[in-house]
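Colleague: Based on what follows, work out the 3D shape:
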Amino acid sequence: MRKLLLFIILPGITIAQTTETDLTLHLREIPRQNLAIDLGIAEPIGDYGKIARSGLSVGIAYDYYFSKNIGLSFSGRHTYNETGFTMQPNGPSPQNESSTQITAGFLASKTFNRFQIDAFARAGVSFLDVNDNGFASDNDDRFHLINEDTKDSSATLDLGLRFNYYFRRSVQLYFSPQLQTTIGKPLVYDTSSELLSSNPGDLVLTRRESNLSNLLFTVGVKFAIGREYTNGELRDDSELDN
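Modeller: Sure, this is the predicted structure:
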């Protein structure tokens, strides 16, 4: 029985190895060093989604692969969200809640010829630039930032996937969904709503704390830095194949 199984499995293994070997170098390996730049939409979630609107995010990352399956990733990103409407009826336009993140972590990778999937987890620090004015939502609850309690910086976490396609052997286009959130609830604000009483001016205040949490959906370009692949071989740009 064992001999029969070997007789069945061995040809398949041999064919798979042959197919992998027959692929050109840039379809078998990945560049060791890469620089990625992207732009996308930031959609607030959780408690932060109650007081913020959709915004934009721009990022840059440096990735170093020890092998074609694991590496290190370093990232810088700036994200901003539109806030709710300002409390003053004739006041200035809403400002933005923005943050700048510097993170580092690990990534895992899997290649399928011209396609590559990266999964990454990074942690670091987020520097906050929040709206100094009072602001309110477009529903019955009003929100007012407590400036003295809101922190200027916070720990942050960045988890995501990156779906890459090799447009050329040194250039990838990609789409990346990811979760980005601060840790420790650095944003502190009051919510106020009118009491159900004979005096409609009575208000009840509730103190709330929140992380700045966003789902990011970005598109970007990833460039190989240098010609070295993860197996130590060098890219040959003289070949006609992309």
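Colleague: drop to CA atoms for contacts and neighbour counts, all remaining ones
Modeller: Noted.
Colleague: Give the burial count for residue 99, as a bare number.
Modeller: Residue 99: 22 surrounding residues under other C-alpha atoms under 10 Å.
Colleague: where's it relative to residue 77, distance?
Modeller: Residue 99 sits at a distance of 8 Å from residue 77 (criterion: C-alpha to C-alpha, to the nearest Å).
Colleague: List the residues that contact the most centrally placed residue in the chain.
Modeller: Computing the C-alpha centroid of the chain and ranking residues by C-alpha atoms, centre = their mean puts residue 178 first, at 4.0 Å. Contacts of residue 178 were listed using C-alpha atoms under 8 Å, 6 or more residues apart in numbering, and they are 158-161, 215-217.
Colleague: let's see this one next to it:
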Amino acid sequence: MKNIALLLLLISSIAFSQDELTQVSPREAVHLREIPRHNMLLELGVTQPTGDYGDIARAGLNIGIDYTYQVNKFLGLSAGIRHQYNQFGYLDSDVDENNFITSNNYTTNSVAIGPTYSYTKGRFQLDTFFKGGVAFYNNPDNRVVNGDPQDSIVEVLYTSDAANSKSSSAYIEGGLRFNYYFRRSVQVFFSPQYSTSLGNPIGYNFQGADSTTMTPQEVKTINTSNLMFNFGIKIALSPEYSSGEYRDDSED
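Modeller: Down below sits the predicted model:
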């Protein structure tokens, strides 16, 4: 009888210890420790041209749509499309008021794919991403002339150069995304990014001037480079997470 009492006491002690351990170290809910397997992203923001592109372009807007497949909670593969536009802006901000200036905007449509690296802490998630692909351009016809373009004698200061422009080129983009889980299946985010073409697809002729003389026409080719500052929303397309577990929407 004494042995039976000791055995029951031992079993009770083990059960109590296991229950206490469970209470001290509960397992976090899946939506706080994993990333949804399939995600769709929609973002909108401003574009600010950089480098030589900033000589002939001004700020504009961009919109993008991405799909990301999470291989695990740290690595994802993303594919996306993006539309960017920049207003035409003449190189010299002090152009004469008599100059004739067109205003056809630059647009870029791109398709790109690449890796995304993520770090998650509770409801917060940081993404670092890089993508490469191809971009397509509208090559707008712009010009700036000194004087009335109807006159027989005008001085062409700037003109687009179709012969040295390209309709498409290689393209890269990358940046950071600061995400917050608004709901288990929805994140909102802010994302600073940088994008640029490769191969100098935009061509133009420019005639510079100083206080006394005009320089000869100079042919230049440049890349379309933009800083982007976007806000957006990321939506889980299914309840499956990168670990293979499924979201339980009945949890608190």
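Colleague: What does the TM-score come to for these two?
Modeller: The TM-score (TM-score structural alignment, normalised by the length of the first structure) is 0.82; 216 aligned residues with a C-alpha RMSD of 2.4 Å.
Colleague: picking up where we left off before, can you lay out the contacts of residue 178 of the first structure as a markdown table showing distance to residue 167 of the first structure?
Modeller: Converted to a markdown table, the contacts of residue 178 of the first structure look like this (distance: C-alpha to C-alpha, whole Å):
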| residue | distance to residue 167 of the first structure |
| --- | --- |
| 158 | 26 |
| 159 | 25 |
| 160 | 22 |
| 161 | 19 |
| 215 | 26 |
| 216 | 23 |
| 217 | 20 |
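Colleague: from those, which is closest to residue 111 of the first structure?
Modeller: Nearest to residue 111 of the first structure among these: residue 161, at 13.5 Å, using C-alpha to C-alpha.
Colleague: Which position in the second structure pairs with that closest one?
Modeller: Correspondence of residue 161 of the first structure to the second structure, assessed by TM-score structural alignment: residue 176.
Colleague: Assess the claim that its match and residue 130 are in contact.
Modeller: No. Using C-alpha atoms under 8 Å, residue 176 of the second structure is not in contact with residue 130; the gap is 9.2 Å.
Colleague: Matching residue 104 of the second structure against the first structure, which residue comes up?
Modeller: Match for residue 104 of the second structure (TM-score structural alignment): residue 95.
Colleague: now that match: how far from residue 84 of the first structure?
Modeller: 9 Å.
Colleague: Please say which of those two ends up with more neighbours.
Modeller: Neighbour totals were compared for residue 95 of the first structure and residue 84, and residue 84 leads with 22 against 18 (other C-alpha under 10 Å).
Colleague: Over in the second structure, tell me which residue corresponds to that one.
Modeller: Aligned partner of residue 84 of the first structure by TM-score structural alignment: residue 89.
Colleague: OK, contacts around that match?
Modeller: By C-alpha under 8 Å, 6+ apart, the residues touching residue 89 of the second structure are 55-58, 103.
Colleague: mind running it again at 10 Å?
Modeller: Taking C-alpha atoms under 10 Å, 6 or more residues apart in numbering, we find residue 89 of the second structure in contact with 53-59, 101-105, 142.
Colleague: One more: residue 63 of the second structure?
Modeller: When contacts are counted by C-alpha under 10 Å, 6+ apart, residue 63 of the second structure touches 42-47, 81-85, 109, 230-232.
Colleague: host element of it?
Modeller: strand 57-70 (DSSP states H and E).
Colleague: Can you name every helix or strand that whichever helix or strand comes after that strand contacts?
Modeller: Note on strand 57-70 of the second structure: by DSSP H and E, the next helix or strand toward the C-terminus is strand 75-88. The contact analysis (3 or more C-alpha pairs under 10 Å, 6 or more residues apart in numbering; DSSP states H and E) places strand 75-88 of the second structure against strand 38-49, helix 53-56, strand 57-70, strand 106-121, strand 124-137, strand 225-236.
Colleague: if we go to 7 Å?
Modeller: In terms of contacts (3 or more C-alpha pairs under 7 Å, 6 or more residues apart in numbering; DSSP states H and E), strand 75-88 of the second structure is packed against strand 57-70, strand 106-121.
Colleague: circling back to that earlier point, any idea which of the contacts of residue 63 of the second structure is closest to residue 243 of the second structure?
Modeller: residue 42 (24.4 Å).
Colleague: Nearest spatial neighbour of the alignment partner in the first structure of the closest one, chain-adjacent residues omitted?
Modeller: Using TM-score structural alignment, the equivalent of residue 42 of the second structure in the first structure is residue 37. Nearest non-adjacent residue to residue 37 of the first structure, counting by C-alpha to C-alpha, 6 or more residues apart in numbering: residue 60, 4.5 Å away.
Colleague: so how far is residue 100 of the first structure from the one you found?
Modeller: Distance, residue 60 of the first structure to residue 100 of the first structure, by C-alpha to C-alpha: 12 Å.
Colleague: what is in contact with the two at once?
Modeller: Common contact partners of residue 60 of the first structure and residue 100 (C-alpha atoms under 7 Å, 6 or more residues apart in numbering): residue 77.
Colleague: Check the contacts of residue 89 of the second structure for burial and list the buried ones.
Modeller: Neighbour-count burial (16 or more other C-alpha atoms under 10 Å) applied to the contacts of residue 89 of the second structure gives 53-54, 56-59, 101-102, 104-105, 142.
Colleague: longest helix anywhere in the first structure?
Modeller: helix 2-22 (DSSP state H).
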